[in-house]
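Visitor: Quick one, fold the following:
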Amino acid sequence: MLIYIIILFFLLICCYCENNKAFFYTGIVILFILAILRGEGVDRDYETYISIYGYLINGEPYTIEPTFILAAYISHYLTGSPVLIFFVFALIAIYYKSKFIITFSPYICLSLLIYYSNFYFVHELTQIRIGAASAIGFYAIKYLVKNEQRKFIILVLFSSLFHFSMVILLITLLFDKRKINIYYILTIYCLIIAGYLLIYLNISPLRVLQYIPISVLREKLAIYTYQTENGMIEPVNVTSIMQLVRLCVITFIFANSRKFENNTPMVLLSKLYSLSPVCLVLFSSLPAFAIRVSELYSVADIVVLPILATYCKQARMIRLGIVVLTICILLMNLFHNGIVNGYHF
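Guide: The predicted structure is shown next:
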């Protein structure tokens, strides 16, 4: 675990030299190298991807996104191994997440620290497909801000070729980009309350999804249902520290929503971020599905928190508070949640 802590200290130094692009890009390169050189057993999904690679090159049927299939064949043709799969997905994910940060964040090094403390381990070291997909999808919001809806849709659909779940980002097209009005706020709180009530009544709203005539969706739901019913996945903790933190953050955002009027990036990203705790509660009957969707929307966190700091009178104190929070999250992920194991090549 030592290497993770060393990188943490480097990123803390970057935050001290805030908005120094040389430090920022150095951090990006380090994270990229760490992702592509990791050995077997560092993360939970490495062996799974190796197995899928084996199925594909041996001509066995396996339902997975076309970009992974393409990367598997190219890697096998050029190297005779799956090594290029991890290289390509890490390159795409880290490149587009860096562009997402540069485009929207007022404190790029602080955003890099937030990204590293949570999303990097979940996405770039574990769920590499959703890592690449979410990076492209959230960068695409740049075009929605510019009223270039067609480019946004094309890029989101392209990101779904890396992970099918990214189509849910198209909900952003329904949002009012100018402000967070009272109707949206009430809707979010009603959904959250309804979600907790449904959990108490042991009613799953996900049963409706099984009637949607999309084979990939039905297959994924069937897998998640099987894993849940057979105890292969732990139940969702809908009162976890991260859930409570996100509820507090969206409450703070909603309480100060008037300050963000006409700040299109903040409005759109805050609305996406507010869907994270909602999805965790509403979809909790299928833990894998709930966690995946909730984590996807929470990627907005990378720039939402730094933007929030710019609206506070005590901006330095808020930034310090964010730094302390991210350190706690990192330590919790490493030593309590055990998202990754000790690093080795």
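Visitor: CA only for contacts and neighbour counts going forward, please
Guide: Fine.
Visitor: What is the neighbour count of the residue nearest to Ile102 when sequence neighbours are not counted?
Guide: Nearest in space to Ile102, with sequence neighbours left out and distances taken as CA to CA, 6 or more residues apart in numbering, is Ile108 at 6.2 Å. Each residue near Ile108 was counted by other CA atoms under 10 Å, and the total is 26.
Visitor: Over to the one 5 residues further on?
Guide: Under the neighbour criterion other CA under 10 Å, Leu113 is assigned a count of 27.
Visitor: before we move on, what about Tyr4?
Guide: Applying other CA under 10 Å, we find 16 residues neighbouring Tyr4.
Visitor: Same question for Ile94.
Guide: Around Ile94 there are 23 other residues, counting by other CA under 10 Å.
Visitor: That one: helix or strand, and which one exactly?
Guide: Remark: Ile94 resides in helix 83-104, with elements defined by DSSP states H and E.
Visitor: Mind checking what helix or strand follows that helix in sequence?
Guide: Using DSSP H and E, the helix or strand that directly follows helix 83-104 along the chain is helix 108-114.
Visitor: Can you tell me what sits against that following helix?
Guide: Outside of helix 108-114, the residues that reach it under the criterion CA atoms under 8 Å, 6 or more residues apart in numbering are 8, 11-12, 14-15, 18-20, 23-24, 27, 101-102, 105, 301-303, 306, 319, 323, 326.
Visitor: please give me the structure for this one as well, since I'd like to look at both together:
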Amino acid sequence: MILGIVVIFFLIFLMVIFPTRIKIINKILFLFTLIILILFAAFRDGKSVNDYELYVGAWYWASYEKTTIEASFIFIRDILRDGLRLHYLSIFIIYAILGVVTKLFAIKKIANNFYLAVLIYLSHFYILHELTQMRAGVAAGFILLAIAPLYNRNIKQFLFLTSIAIVFHYSAVLMLPLWFVRTNKNTKFLYYLVPIGIVFYVTGFNFIQKIPIPYFQTKLDTYQKLTEDGVEGYAKINVFNAFYLLRVLIFYFVMIFRHKIAEHSKYFYLLLRIEGISLFALPTLAIIPAIAYRVHEFLGIVELVLYPLIIYAFRIRIVGYFVVIMIALIMFCVNIFYNKLILF
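Guide: Predicted coordinates for the structure are as follows:
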């Protein structure tokens, strides 16, 4: 499986360094990219990634009550399993299609450089979402689609897309407060978000448990108990891990050159703010790792569009391309060899 993902990474890399303006070729390449990413995710080796057996098990569960998995998963499963009498692989195919299609179409709509954005996608979120957390992957795809209506202040489209995201993963509800995020040039305050988050982390300040919502508090208590018991997937986290520090470094680089980069994308300041909130969330909510990672990764989906814009920070454009490609390569290697999202 490692070889397969490396080959796909190399193919996308070739598309980045050998671009074409011929429309028919671009359409063919887009379709090829779409199909290859869907097929690889749908027919992935279950022994090489996490969560695969969980979904296979969920396929055979008799009722919704046996799990906290979203009702949408059960609904799709029941249609495929009981209505159409299909194999459990069918649900992996459906989620692969939804996860890949939503992200690629969102990238095509709001990214300046499609294949550079796909390279960033492949280096992290494709591995994390489409190959592992496929429910979160579909939700993240709809969140990315909601960026354009969020920028355009189209509340109907924003709420529609966010609602679909929530149906596929309840954690997507955290997208709703982003409606109040501004899109102007006043972004100096973003410099302080990460340091403030780290102060919260070091001092152990836990404001999230003060939210007076009974159902929310019950879920938090459950997560905290699982964390204290050291249950896999809920263990305490080290905020100062290599991947987070890399993202922080990139964020501050982008902040330094923000005025230069902003000239090339109307979505830039919105994306920058959401990324800042994502980086703030991980240390701030680290006392409850399951929530911290979920908020951090959901909002961090904007990196697919934000990171390729780094090329505009450089006067010599080829240097910018080199930097972004290196970021993708580093993230790709970190996910495979450090985070071990794909097992050997």
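Visitor: Overlay them and tell me the TM-score.
Guide: With the length set by TM-score structural alignment, normalised by the length of the second structure, the two chains reach a TM-score of 0.89; 334 aligned residues with a CA RMSD of 2.1 Å.
Visitor: picking up where we left off before, restricted to buried residues, select the contacts of helix 108-114 of the first structure in PyMOL.
Guide: Taking 16 or more other CA atoms under 10 Å as the burial criterion, the selection of buried members of those in PyMOL is written as:
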select buried, resi 8+11+12+14+15+18+19+23+24+27+101+102+105+301+302+303+306+319+323+326
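Visitor: could you list every residue that touches the residue positioned nearest the centre of the second structure?
Guide: In the second structure, the centroid-proximal residue (CA atoms, centre = their mean) is Ile301; its distance is 3.7 Å. Neighbouring residues of Ile301 of the second structure by CA under 8 Å, 6+ apart: Phe125, Ala140, Leu144.
Visitor: Not counting its neighbours along the chain, what's nearest the last one?
Guide: This points to Leu144 of the second structure. Leaving aside its sequence neighbours, Leu144 of the second structure sits nearest to Ala106 (CA to CA, 6+ apart; 6.0 Å).
Visitor: What residue in the first structure is paired with that neighbour?
Guide: In the first structure, the residue equivalent to Ala106 of the second structure is Phe100, according to TM-score structural alignment.
Visitor: Next up, the contacts around its match.
Guide: Contacts for Phe100 of the first structure (CA under 8 Å, 6+ apart) come out as Ala135, Phe138, Tyr139.
Visitor: What is the nearest of these to Ala222 of the first structure?
Guide: Among the contacts of Phe100 of the first structure, Ala135 lies closest to Ala222 of the first structure (CA to CA), at 26.9 Å.
Visitor: and the counterpart of Ile33 of the first structure in the second structure, how far is that from Leu89 of the second structure?
Guide: In the second structure, the residue matched to Ile33 of the first structure (TM-score structural alignment) is Leu39. With the distance defined as CA to CA, to the nearest Å, Leu39 of the second structure ends up 11 Å from Leu89 of the second structure.
Visitor: How about Asn335 of the second structure?
Guide: Counting by CA to CA - Asn335 of the second structure and Leu89 of the second structure are separated by 25 Å.
Visitor: Could you do Lys47 of the second structure as well?
Guide: 14 Å.
Visitor: just Asn238 of the second structure next, same as before
Guide: Shown here: Asn238 of the second structure relative to Leu89 of the second structure, a distance of 35 Å by CA to CA.
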